[in-house]
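K.L.:
return a 3D structure for these sequence lines:
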Amino acid sequence: MAEESVSNGASNGDVPEIELIIKASTIDGRRKGACLFCQEYFMDLYLLAELKTISLKVTTVDMQKPPPDFR
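P.N.:
Have a look, this model is predicted:
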């Protein structure tokens, strides 16, 4: 599982923190995969993170070997 945090200098006390769990790439299982639904949500939430209204944490999940807590 890979994690990427987009905070842009905003403190965690005044903005909500959102974790987006998306499908990982089938090539290496770590990069963002080619899922249209995941991409749409990522683009919307990334824009909000750029505007510093949310703190965004992106986690990729390898669908070939999902973690036990994901199931």
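K.L.:
please make it C-alpha for all contacts and neighbour counts, starting now.
P.N.:
Fine.
K.L.:
give me the neighbour count for Ile18.
P.N.:
With neighbours defined by other Cα atoms under 10 Å, the count for Ile18 comes to 13.
K.L.:
any idea how far Glu4 is from it?
P.N.:
Taking Cα to Cα, to the nearest Å as the measure, Ile18 and Glu4 are separated by 12 Å.
K.L.:
shared neighbours, those two?
P.N.:
Shared contacts of Ile18 and Glu4 (Cα atoms under 8 Å, 6 or more residues apart in numbering): Lys57.
K.L.:
next, the structure of the following sequence, for comparison with the previous one:
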Amino acid sequence: MKRIITVFAGLSLAVGATIAGTSCSKEQDWNCKCTVNGNETTTVIRDKTRKEAKAECDKSGSVLGVDYNCNLQLF
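P.N.:
Okay, here's the model as predicted:
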């Protein structure tokens, strides 16, 4: 019985890791939320992988040398 539970837990962990890993590599819509001086703005980034969206969000978070606090979230 212990062996069955261990195998099931291992398979669940492997499937969960695979799903989490592939969801970041496919193109999706993302929210880029930036905060500066207490004011929050949200920009939608469409049809990008997580890596591309993160780069775009970080780029929009630095204008004229002022760094904003930006967070990326799945739309």
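K.L.:
TM-score for these two?
P.N.:
Here the TM-score of the superposed chains, computed with TM-score structural alignment, normalised by the length of structure 1 as the reference length, equals 0.29; 45 aligned residues with a Cα RMSD of 4.4 Å.
K.L.:
residues touching the closest residue to Ile21 of structure 1 other than its chain neighbours, list them.
P.N.:
Leaving aside its chain neighbours, Ile21 of structure 1 sits nearest to Thr59 (4.8 Å; criterion: Cα to Cα, 6 or more residues apart in numbering). Applying Cα under 8 Å, 6+ apart, we find Thr59 of structure 1 in contact with 1-4, 19-22.
K.L.:
ok but Thr59 of structure 1 is inside a strand, no?
P.N.:
Yes. Assessed by DSSP: H, G, I helix; E, B strand; the rest coil, Thr59 of structure 1 belongs to a strand.
K.L.:
tell me, how many neighbours does the nearest residue to Val6 of structure 1 once chain neighbours are set aside end up with?
P.N.:
Excluding its sequence neighbours, the residue lying closest to Val6 of structure 1 (Cα to Cα, 6+ apart) is Leu56, at 5.2 Å. Close neighbours of Leu56 of structure 1, defined as other Cα under 10 Å, add up to 25.
K.L.:
just the element for Leu56 of structure 1, please.
P.N.:
In this structure, Leu56 of structure 1 sits in strand 55-61 according to DSSP states H and E.
K.L.:
over to Asp47 of structure 2?
P.N.:
Taking DSSP H and E as the definition, one finds Asp47 of structure 2 inside strand 39-48.
K.L.:
swap in Asn31 of structure 2?
P.N.:
Secondary structure here is read from DSSP H and E; on that basis Asn31 of structure 2 sits in strand 28-36.
K.L.:
how far does that strand sit from its chain's centre?
P.N.:
Between the mean C-alpha point of strand 28-36 of structure 2 and the mean C-alpha point of its chain there is a distance of 10 Å (Cα atoms, centre = their mean, to the nearest Å).
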